[in-house]
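[1] give the three-dimensional model of this entry:
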Amino acid sequence: MNYKVDKIDNQTVEILIEGEWSKYEKQAIDEVKLSAELPGFRKGHIPEDILKSKFARTISNKVLDKFILDKYPEIINKEDLNVLAQPTVTDIKEQEGKISVKLSVPVFPEVEIKKYKGLGFTKEDYEISDEDISNALLYIANKHSKVKSADDREAQMGDLVSIDFKGFIGEKEFPGGSSEDYQLRLGSNSFIDTFEEQIVGHKKGDEFEVNVSFPEDYAEASLKGAKATFKVKLKHIQDIMAPEIDDDLAKSEGFTNLDELKTYISKKLTEGRERDVNERLFNQIIEKIASNSKVEAPDILIEREMKNKLEQFSKKYKREPNEEEAKLIRSNVIAELKEMLVMREILKKENIEATLDEVKAHIAENFNMKYEDVVSSENSSRFIAEIESNLKIDKLKKFIISNNT
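    Coordinates of the predicted model:
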């Protein structure tokens, strides 16, 4: 097989492939002949010379597809190219039974990491307090709560109220600021500012205004620091009656007594806090490594991620981002891609892999299935590849943290 690979830039290689046309032409003609339809001829019985004349473009496209499919994967494997996306055909030449195809291939850029060990980060301390455990117990108790109507009295903190509301900035109603029959637990701090406090003291059927200010760091840029008025109708008030936090509550959750439940809560809170601390630490370290590395985010990935992020923004805020917001989104996308490429490079340098035993154990623990049953199911290769990727990232996180603290 004759081919040549040239590096165009840090994101692109060009592959020139040469080969025999006739080998693939015969296959293409046979395939087209089976499906081609032409007045005066039965399907599958069109003479070859007429077929080549009337369906020349179709045959030519099939020849090209077969030629590339036959040669391209072998070249990629032989040259160990880290391909990002499908190649683009930039030139085709056919002459005297031979074909020459030039492909532009997007590849992962080379990454130069100066240092990724011994950066001297400090892991933050944490502890699980009695208040943390009490809050968790209160949450569990609330799950077993019963409600009764309190429409005959004023709303109080702790009540579950049903409200209709519409939000206005000045005289203009703003998107996403309205709802009907919304269930709100007063005191849950689900709403901004003193929204919930201003409902306290009102009775069923009251219609009133709530005046609040959005925080300066609010996610929606157009509402940051804005003063808003909500027109509210209080439709129902319910009193929430939570059970006592005692052994009976613990037994309803499957534990022997309250002390056993507290021990379990402490264990789970510790595990969760450890994950949060490690995740923040890992992100800080990777950000530092990426900032000190020579790494270029590929254009094709930037545009792909930008499309996804802009769609998510529009879906969430019901509008397109302004120029400043779009710039911030793009900046974050580029930073995330650079960090991804740095992580990918460290995985390769340290030869971090997920073993088959680890994959099997993960499937058994998290999905209560046997590996053999998963392999025999549809789309198993993608599912297993995702598990392997997640296990490798988990290993990478542990490696990065242990080598930089």
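
[2] hey, let's count contacts and neighbours off CA atoms from now on
    OK.

[3] so how many other residues sit close to Ser179?
    Neighbour count of Ser179, defined by other Cα atoms under 10 Å: 12.

[4] buried residues of the helix or strand hosting it, list them for me.
    Assigning secondary structure by DSSP states H and E places Ser179 in strand 172-185. Across strand 172-185, burial judged by 16 or more other Cα atoms under 10 Å covers 178, 184-185.

[5] tell me the spacing between Ser134 and Ile163.
    Taking Cα to Cα, to the nearest Å as the measure, Ser134 falls 30 Å from Ile163.

[6] give me the more crowded residue out of these two.
    For Ser134 versus Ile163, the count of surrounding residues by other Cα under 10 Å is larger for Ile163: 21 against 14.

[7] so that one sits against Val232, correct?
    Yes - counting by Cα atoms under 8 Å, Ile163 touches Val232, with 6.7 Å between them.

[8] and Val210, which of the three is it?
    What DSSP: H, G, I helix; E, B strand; the rest coil gives for Val210 is strand.

[9] the nearest residue to Lys102 once chain neighbours are set aside: what's it in contact with?
    Leaving aside its chain neighbours, Lys102 sits nearest to Leu16 (4.4 Å; criterion: Cα to Cα, 6 or more residues apart in numbering). Counting by Cα atoms under 8 Å, 6 or more residues apart in numbering, Leu16 touches 3-5, 100-103.

[10] let's see it at 10 Å
    2-6, 90-92, 100-104 (Cα atoms under 10 Å, 6 or more residues apart in numbering).

[11] so which residues make contact with stretch 138-146?
    132-137, 238-246, 249-250, 252-253.

[12] cool, and stretch 396-405?
    116-123, 278-279, 281-283, 285-286, 343-344, 346-347, 350, 352-353, 390-393.

[13] what about the strands in the stretch 101-250 of the chain?
    146-149, 160-169, 172-185, 207-213, 227-241 (DSSP state E, counting those that start in this stretch).

[14] how long is stretch 118-129 end to end?
    Across stretch 118-129, first to last residue, Cα to Cα, it's 32 Å.

[15] now Ala136, nearest residue through space, not along the chain?
    According to Cα to Cα, 6+ apart, the nearest residue to Ala136 is Ile265 (7.3 Å).

[16] and that neighbour, what is it in contact with?
    So Ile265 contacts 128, 132-134, 136-137, 259, 271 (Cα under 10 Å, 6+ apart).

[17] ok, now Leu261?
    Here Leu261 is in contact with 133, 137, 246-247, 249-251, 253-255, 267 (Cα under 10 Å, 6+ apart).

[18] next, the second sequence, to be compared with the first:
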Amino acid sequence: MSSILDKKENNVATITITVTAEDFSKALDAAYKKNRGKFNIDGFRKGKAPRRIIENRYGEGVFFEDALDEAFPSEYEKAIEEHNLKPVNMPAMTKLDSISKEEGATFTIEVELEPEFELGEYKGIEIYSTEYEATDKDVEDELERVREQNARLISVEDTEAKDGDTVIIDFDGYVGDEPFEGGKGENYPLVLGSNSFIPGFEDQLVGKKAGEETDVNVTFPEEYHAAELAGKDSVFKVKIHEVKAKELPELDDDFAADISEFDTLDEYKESLKKTIKEQRENNLKGAAINTIIEEVCKNTEIDIPKCMIDRKTEDVKAQFEQQIMQSGIDPKTYYEIMKQQNDGKNEADFDALFVEQAEHDVKQDLVLNKLMEVESFDVSDEEKEAEYENFAKAYNQKVEDFKKVLDEATENYIENFIKQRKLFDFLIENAKVKEEEKEEK
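    Now for the predicted structure:
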């Protein structure tokens, strides 16, 4: 095989590839074996006719096209490797220059390439500090959240329901005098103030007691997912069986021992302080990296091939519609609902947003990959081993067992994961920390 890079401009490479007579002969033989079952030749069982007999009957070039298909993948890969190209789509054969048993085959292909570009400035970009010291209030807030998680629901008699209480209710919904689908429930636990029901529903149960019955009058939102109910006035006949209030656990050593690995509340608080610090700093680092990458993207000009945008757009749209379907709504129905709202967005408008998001994501990926290439971080065996332990722990495995099933793809993923972490640390270290904006009193 030989190949010539004819030209390389506007992210497109034109390559002329020559398949030797010897390699083409092997491809012809493979094409014959794959396709001989398609031919009926008198005097031979189907699929048993020799190649020369089929070629005599149908012409010397009967297997040429299939032979090219056989030879193309390996010859293409060799050419790409030889010229150190990074294709971003499947190549297209634009010209068959020559083909014969004696001379082999020569053809020309075009392939779109990953764009070449110069990075914009990526050092000295302004960010807010990524350091954080957890305060006593942070710890107190977290303790309250944990207490809420571990609260017990206690049935209260002759007590008015308030926000935060859980009421056990039966309800029947009507539009006019007609009941509607999904408007009936029995022994339903509803947390007042959770906003899980139609706006205004929960507010009208505040102040009610167990054993009471009441009518709840509400209007379905205009954007309600069931189009036949959207904007309609309705009444729910509600019976309150029970009111349950939260009982929070006492903040003491027993509580700490019950919900953590620590014996005392003070030890648990100290652990919370460290955890809060780590979580907040991770969030701050994430925000800083987003700021830096967005700024580098603004400073970098890239002529992105259309095929990369198209492919990413399909992914963005598919992911969006998958999320819609997980909410129980058909995407077409969702687009219709959005069209009827004030903004009037139709599916075409959403498609334009998907393209915009795809352009952003592709450019960001290219910039990140270029940064990794330019800075060229090394990964030591010790760093890999440490990360193997982290991954094994995440999957509740022993590191030895994790490494036994470690394939090349996972190993490469972990190595790139470490490199990207090093890149992010590098970008933050080389950024310029600016003062926090203080609110005016």
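
[19] re the thing from before, and the residue nearest to Ala136 of structure 1, helix, strand or coil?
    Ile265 of structure 1 - assigned by three-state DSSP - is helix.

[20] please verify my assumption that Pro298 of structure 1 contacts Pro106.
    Yes - contact criterion Cα atoms under 10 Å: Pro298 of structure 1 and Pro106 qualify, at 8.5 Å.

[21] give the equivalent position in structure 1 for Phe426 of structure 2.
    Alignment note (TM-score structural alignment): Phe426 of structure 2 maps to Phe399 of structure 1.

[22] how close does that match get to Lys117 of structure 1?
    Taken as Cα to Cα, the span from Phe399 of structure 1 to Lys117 of structure 1 is 9 Å.

[23] in structure 2, what residues pair with stretch 292-308 of structure 1?
    Using TM-score structural alignment, stretch 292-308 of structure 1 pairs with 299-315 in structure 2.

[24] and the end-to-end length of that stretch?
    Stretch 299-315 of structure 2: ends 26 Å apart by Cα to Cα.

[25] buried set for that stretch?
    So stretch 299-315 of structure 2, judged by 16+ other Cα under 10 Å, has buried residues 300, 304-305, 308-309, 312-313.

[26] for stretch 53-70 of structure 2, same thing?
    Buried-residue list, stretch 53-70 of structure 2, by 16+ other Cα under 10 Å: 54, 62-64, 66-68, 70.

[27] follow-up on the earlier one: list residues touching both of Ile163 and Val232 of structure 1?
    With Cα under 10 Å, 6+ apart, Ile163 of structure 1 and Val232 have common neighbours 179-180, 199, 205, 207.

[28] include distance to Lys227 of structure 1 when you put the residues you listed into JSON lines, please.
    JSON lines is the format used below for those (distance: Cα to Cα, whole Å):
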{"residue": "Ser179", "distance to Lys227 of structure 1": "19"}
{"residue": "Glu180", "distance to Lys227 of structure 1": "22"}
{"residue": "Ile199", "distance to Lys227 of structure 1": "18"}
{"residue": "Gly205", "distance to Lys227 of structure 1": "26"}
{"residue": "Glu207", "distance to Lys227 of structure 1": "20"}
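
[29] quick check, nearest of those residues to Phe313 of structure 1?
    Ser179 (20.5 Å; Cα to Cα).

[30] so who does that closest one touch?
    By Cα under 10 Å, 6+ apart, the neighbours of Ser179 of structure 1 are 163-167, 232.

[31] hmm, 8 Å instead?
    164-166.

[32] ok, it to Ile163 of structure 1 distance?
    8 Å.

[33] do Val295 of structure 1 as well
    52 Å.

[34] what do we get in structure 2 for Lys4 of structure 1?
    Lys4 of structure 1 maps onto Ile4 in structure 2, by TM-score structural alignment.

[35] let's verify the residue nearest to its match when sequence neighbours are not counted: helix, strand, or coil?
    Spatially, and ignoring its direct neighbours in sequence, Ile4 of structure 2 is nearest to Thr16 (5.2 Å; Cα to Cα, 6+ apart). Under three-state DSSP, Thr16 of structure 2 falls in the strand class.

[36] what sits against the alignment partner in structure 1 of Gly207 of structure 2?
    Mapped onto structure 1 by TM-score structural alignment, Gly207 of structure 2 lines up with Gly201. Residues near Gly201 of structure 1 by Cα under 8 Å, 6+ apart: 154-156.

[37] how do the residues you listed look in structure 2, which are kept?
    Contacts conserved in structure 2 for the contacts of Gly201 of structure 1, using both residues aligned by TM-score structural alignment, their matches' Cα atoms under 8 Å: 154-156.

[38] what residues does the residue nearest to Leu284 of structure 2 when sequence neighbours are not counted make contact with?
    In this structure, Leu284 of structure 2 finds its nearest non-sequential neighbour in Thr130, 5.0 Å apart by Cα to Cα, 6+ apart. Counting by Cα under 8 Å, 6+ apart, Thr130 of structure 2 makes contact with 281-282, 284-285, 288.

[39] of the residues you listed, which is the most crowded?
    Going by other Cα under 10 Å, Ala288 tops these with 23 neighbours.

[40] what's the distance between that residue and Phe377 of structure 2?
    Counting by Cα to Cα - Ala288 of structure 2 and Phe377 of structure 2 are separated by 20 Å.

[41] would you convert the contacts of Ile265 of structure 1 into a markdown table that also reports distance to His45 of structure 1?
    Formatted as a markdown table, the contacts of Ile265 of structure 1 follow (distance: Cα to Cα, whole Å):
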| residue | distance to His45 of structure 1 |
| --- | --- |
| Ile128 | 80 |
| Asp132 | 80 |
| Ile133 | 80 |
| Ser134 | 82 |
| Ala136 | 77 |
| Leu137 | 79 |
| Asp259 | 84 |
| Glu271 | 71 |
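
[42] show me the residue at the heart of structure 2, geometrically.
    Gln319 (7.3 Å; Cα atoms, centre = their mean).

[43] using the three-state scheme, assign that residue.
    helix.

[44] among the contacts of Thr130 of structure 2, which one sits closest to Gln397 of structure 2?
    The closest of those, once distances to Gln397 of structure 2 are taken by Cα to Cα, is Asn282, at 25.2 Å.

[45] can you give me the buried ones in the helix or strand that contains Leu368 of structure 2?
    With elements taken from DSSP H and E, the one containing Leu368 of structure 2 is helix 347-375. Residues of helix 347-375 of structure 2 classed as buried by neighbour count (16+ other Cα under 10 Å): 354-355, 357-359, 361-364, 366-368, 370-372.
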